[in-house]
Structures are given as structure tokens and as C-alpha cells.
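Enquirer: sharing a model prediction with you, sequence too.
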Amino acid sequence: MGTRSLICVWYKGRFVIAQYTQFDGYPEGQGADILRFISVKGNIERLKAGLEHVKAISDQELNEIHRKVDEGLRARQNAGVTTSPMNMMMMTGGSGMDSLYPSLSRLAGAGILEIAAQASADKPVPVSLDLEFANDSLFCEWAYCIDLDTAVFEVFGGGSLKANSGSKRFEDVGGANDPVPTLIRSFSLDNLPENPDAFIELLGDVYDSGDEPQEEEEERGLAKTVDGDAAQDDTVINPAG
């Protein structure tokens, strides 16, 4: 499904990953994949180590990479290779970026975490920080953030005004009046849900797999309030409780 999302990692006081994801952004999709990665023993430390070799590139650098990829595809076509950019997109759902620069692909999704974890001095990984997507309340239906400083995994739904978002995570993203994702739940990395089913269950009534949160957002405009424990900044939900 074309449910879009933003997958973030916060480390050493800043966003080091903010990955725009084109498909399967709902909790059973990208959310569950993130949970699986961070639940594996040692993956958090691997991620921290890899992030030392992850570089956020500029828009100019990203455009240059796209230009080189397009030139390479045209050269292959001119050489008689039948896989055109259009055919490649039809076969993979993406473009040449998916194989040549997977960390910059809109299809990477939660896979960006493993890509970053494998980064090294010999094989640095470029990333594009797509934080502006957090302000797109129409299309940013879900957002996820792994905070490696405070050891929490946060799940966000559709957009609301910053004062009503239940979190300060995105307070510096965009202007004062720009919408940002609304905090649904935070989970301690030391006490994560046992499996994706438990993860979905702990999201509670806020999430119904049959109804996307964007529909509710449209009904209330952007003046969304968050009730209960999710309304407090830095709230951590104990899955065992």
C-alpha cells in the first residue's frame, strides 16, 4: 500500500536519519519492521557504530547523484541494454537509485537501519534528511523515531499543531505554525513489545488497522489533542504493564 511515513533516528542531540518511505508506512508494515530490527540483541550498538560513518548529504549532492544515475541508465540503454529507466521502475517499483544507492531510495523503509548499521570507514553511507516531510500533514501518515540518547522508540500518527502534538520531537522542524506528527506511544528500548502483534495491541484504540489516522485528522482540522499518557512529553509506555 502507498502509505507514506518518515523513519527517524535521533543520536547525539540531532536527527541523523530522517528517511522518507513510500510504502507500507502503517505500524504492521514499517513499524513492525523497525521493531524487529531494534529487538535483535546487539543491533542498537551496531547502529550506533555505523552512524559514525553515515553522512547527511546536501540537496545539491543528492541532485548530482540522481544525475549520475540517470546518465548511467541512459548509457546502458544506448549500449543496447534493454532495461530502460521506465522498465526498471515498473519491475522494482523504484529506480536505479534502489540498487546503486539504497540508502537514498524511497523504498528503503526500515531497511535503512540495517544499511546504516553496516556503514564503515571504508563504506560510508549517504543519507538524505527529509525532515520537511514531517510538516506534510496530508501525506505524512505515520512517523517513527528511535532516540538513541534516551533509549526510546516513538510512534507518531497524523499531523497536528506543534502545541498539540504531545511531543517536542519535531518542534524545530518547519515554522511555528507548521503541523508535525502527533505522538501516539513511546516504548523503552530496554522493554520493547515481544512481537508485532503485541506492538499493535499496545497502540490501543488510537490505532485501528482498518482506519487510517489521516481521516480523523481531516475531521478535526489540525487542532488534535492527545489524551491520557500519550499527551505527556517523554512518556514511556511499559509493555509489561
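Expert: Looks like it came in fine.
Enquirer: make it CA atoms for all contacts and neighbour counts henceforth
Expert: OK.
Enquirer: who are the contact partners of the nearest residue to Pro213 once chain neighbours are set aside?
Expert: Closest residue to Pro213 in three dimensions, ignoring its sequence neighbours and counting by CA to CA, 6 or more residues apart in numbering: Gly158, at 5.8 Å. Gly158 makes contacts with Ser137, Cys140, Glu141, Trp142, Val180, Pro181, Thr182, Pro213, Gln214, Glu217, as judged by CA atoms under 8 Å, 6 or more residues apart in numbering.
Enquirer: neighbours of the fourth one, how many?
Expert: Right, Trp142. Look at Trp142: counted by other CA atoms under 10 Å, it has 31 neighbours.
Enquirer: show the subsequent helix or strand relative to the lengthiest helix in the chain.
Expert: Counting by DSSP state H, the longest helix found in the chain is helix 59-78. As assigned by DSSP states H and E, the chain's next helix or strand after helix 59-78 is helix 85-92.
Enquirer: hold the first one in mind and look at this next one:
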Amino acid sequence: MGTRHRQAVITKEGDLKIQQYGQWDGYPDGQGKDILNYLRNGDLDRYQENLNKIPLINDEQIDEVNKDSNWTKNYPYLSRDCGSNIHQMIEYGVVKFVQHTDLEECQKWCEGFYTIDFQKGVFITEYYDNTVEFDLKKLPTEEEYLKAFVTEDEDA
């Protein structure tokens, strides 16, 4: 479903490395759950090592991507279709560079915001008016995570 979201990743040093727009499944039961599962099962040491090597896209690289008629295949991590798959791509060292989404613009039309903050050691999910934060060392189960987004009206 076309539920827009933004994913962000902050390094242990406090640098915003990833700020990416996604077009699909931006609700907690979609991208949120996928990110949670990555955080629970991925190699986060390798992820952070590779994350620190990723530069922000430069003008020459933008030209390279724009000239590539098959850019979504060759640079899938830049696509709005990438979603939470970017985290595995980072872990595997596939991501050559990233392009940041304009946060102010994204706040106007995104429903979900997902932040992995290694500096604070938390995974934050903002979905409409609900914000939840989980310690990266004590991540919830999928059920516990999703329960954080159930309103009293839905629970009844």
C-alpha cells in the first residue's frame, strides 16, 4: 500500500547518515516491523562499520545516476521502492552513496518516520500522533512492537 515514510539512521558519532524516503508500506506493521526484524537479526557491528563509509551523493554521482536508464536496478538503494531493504544493503556493503530526503518536505506528506539512533541506542517509530522508542539492546517482539500502536478504541 502507498503509505509514505522516511527512514533515518544516526551513527554512534551523531552523524545523520541515512534520511531516505519510501513510498510503500510505511505503517508500523509494514516497514516498522521489517526494520525491527532487521535490528533483531542483522549484523549491527558490520552494518555500523559499513554505514560509516557511505558518503552523501555528490554532483558527479547525481549526473551518473541521472544518465543511467537502468538506475533503479544499478542503484536500488536510491529508489523510493527500497524501503527497509536498505539496511541489509548497507550491511552487505552494496550502498555506494546516499541521497538525503528533505525532512521539511517529507514531514508534510509522510505518515511514518523510523529512526535508528546508534548514538542514543534507540529505535524510534513515529506514526501519525504516536511516537514509541525502544532500546536497541532490549528490542520488543513483533507483537509487543505492534501493540504499542493499538489505540484504546481499536483494543475494545
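Expert: Perfect, thanks for sending it. Given the structure is predicted, the values throughout are model-derived calculations rather than measurements.
Enquirer: just the TM-score for the two chains, thanks.
Expert: After superposition, the two chains reach a TM-score of 0.86 (TM-score structural alignment, normalised by the length of the second structure), with 153 aligned residues with a CA RMSD of 2.2 Å.
Enquirer: so which of the contacts of Gly158 of the first structure comes closest to Met88 of the first structure?
Expert: Cys140 (26.2 Å; CA to CA).
Enquirer: which element is the residue nearest to Pro213 of the first structure on?
Expert: strand 152-160.
Enquirer: what does Ala198 of the first structure give?
Expert: Under the criterion of DSSP H and E, Ala198 of the first structure resides in helix 196-203.
Enquirer: for that helix, packing partners?
Expert: Packing partners of helix 196-203 of the first structure (3 or more CA pairs under 8 Å, 6 or more residues apart in numbering; DSSP states H and E): helix 32-39.
Enquirer: helix, strand or coil: sort out Tyr144 of the first structure for me.
Expert: Here Tyr144 of the first structure is strand, with the state taken from DSSP: H, G, I helix; E, B strand; the rest coil.
Enquirer: that older thread, and the strand holding Gly158 of the first structure, how far from the chain's centre?
Expert: 10 Å (CA atoms, centre = their mean, to the nearest Å).
Enquirer: could you do stretch 52-62 of the second structure as well?
Expert: Counting by CA atoms, centre = their mean, stretch 52-62 of the second structure is centred 18 Å from the centre of its parent chain.
Enquirer: before we move on, what about stretch 90-106 of the first structure?
Expert: Centre-to-centre, stretch 90-106 of the first structure and its host chain are 16 Å apart (CA atoms, centre = their mean).
Enquirer: contact partners for the nearest residue to Lys33 of the second structure once chain neighbours are set aside?
Expert: Ranked by CA to CA, 6+ apart and with sequence neighbours excluded, the top spatial neighbour of Lys33 of the second structure is Glu142, at 6.5 Å. Glu142 of the second structure makes contacts with Lys33, Leu36, Asn37, as judged by CA under 8 Å, 6+ apart.
Enquirer: closest one of those residues to Glu13 of the second structure?
Expert: Leu36 (21.8 Å).
Enquirer: neighbours of that closest one, how many?
Expert: For Leu36 of the second structure, the count of nearby residues is 24 (other CA under 10 Å).
Enquirer: which parts of the second structure are helices?
Expert: Using DSSP H, the helices found in the second structure span residues 33-41, 44-51, 59-67, 71-74, 85-91, 103-109, 142-147, 152-155.
Enquirer: in the second one, what counts as buried?
Expert: Same thing as helix 44-51 of the second structure. Residues Leu44, Tyr47, Gln48, Asn50, Leu51 are the ones in helix 44-51 of the second structure that count as buried (16 or more other CA atoms under 10 Å).
Enquirer: what do you get for stretch 126-133 of the first structure?
Expert: Pro126, Val127, Ser128, Leu129, Leu131, Phe133.
Enquirer: state the distance from the closest residue to Trp109 of the second structure other than its chain neighbours to Tyr47 of the second structure.
Expert: In space, and not counting its chain neighbours, Trp109 of the second structure is closest to Arg4: 7.3 Å by CA to CA, 6+ apart. According to CA to CA, to the nearest Å, Arg4 of the second structure stands 24 Å off from Tyr47 of the second structure.
Enquirer: now Asp153 of the second structure
Expert: From Asp153 of the second structure to Tyr47 of the second structure the distance is 39 Å (CA to CA).
Enquirer: same thing with Pro55 of the second structure?
Expert: In this view, Pro55 of the second structure and Tyr47 of the second structure are 15 Å apart by CA to CA.
Enquirer: rewinding a little: how big is the angle separating the strand holding Gly158 of the first structure from helix 196-203?
Expert: Counting by axes from the mean of the first three to the mean of the last three CA atoms, to 10 degrees, strand 152-160 of the first structure points 50 degrees away from the direction of helix 196-203.
Enquirer: who wins for neighbours among the contacts of Gly158 of the first structure?
Expert: Using other CA under 10 Å as the neighbour criterion, Val180 leads those with 33 neighbours.
Enquirer: circling back: how deep is the residue nearest to Trp109 of the second structure tucked in, by neighbour count?
Expert: Other residues near Arg4 of the second structure come to 21 when the count uses other CA under 10 Å.
Enquirer: assess the claim that Gly159 of the first structure and Glu217 are in contact.
Expert: Yes - the pair Gly159 of the first structure and Glu217 qualifies as a contact (CA atoms under 8 Å) at a distance of 7.1 Å.
Enquirer: if I look at Phe187 of the first structure, how far off is Glu219 of the first structure?
Expert: 28 Å.
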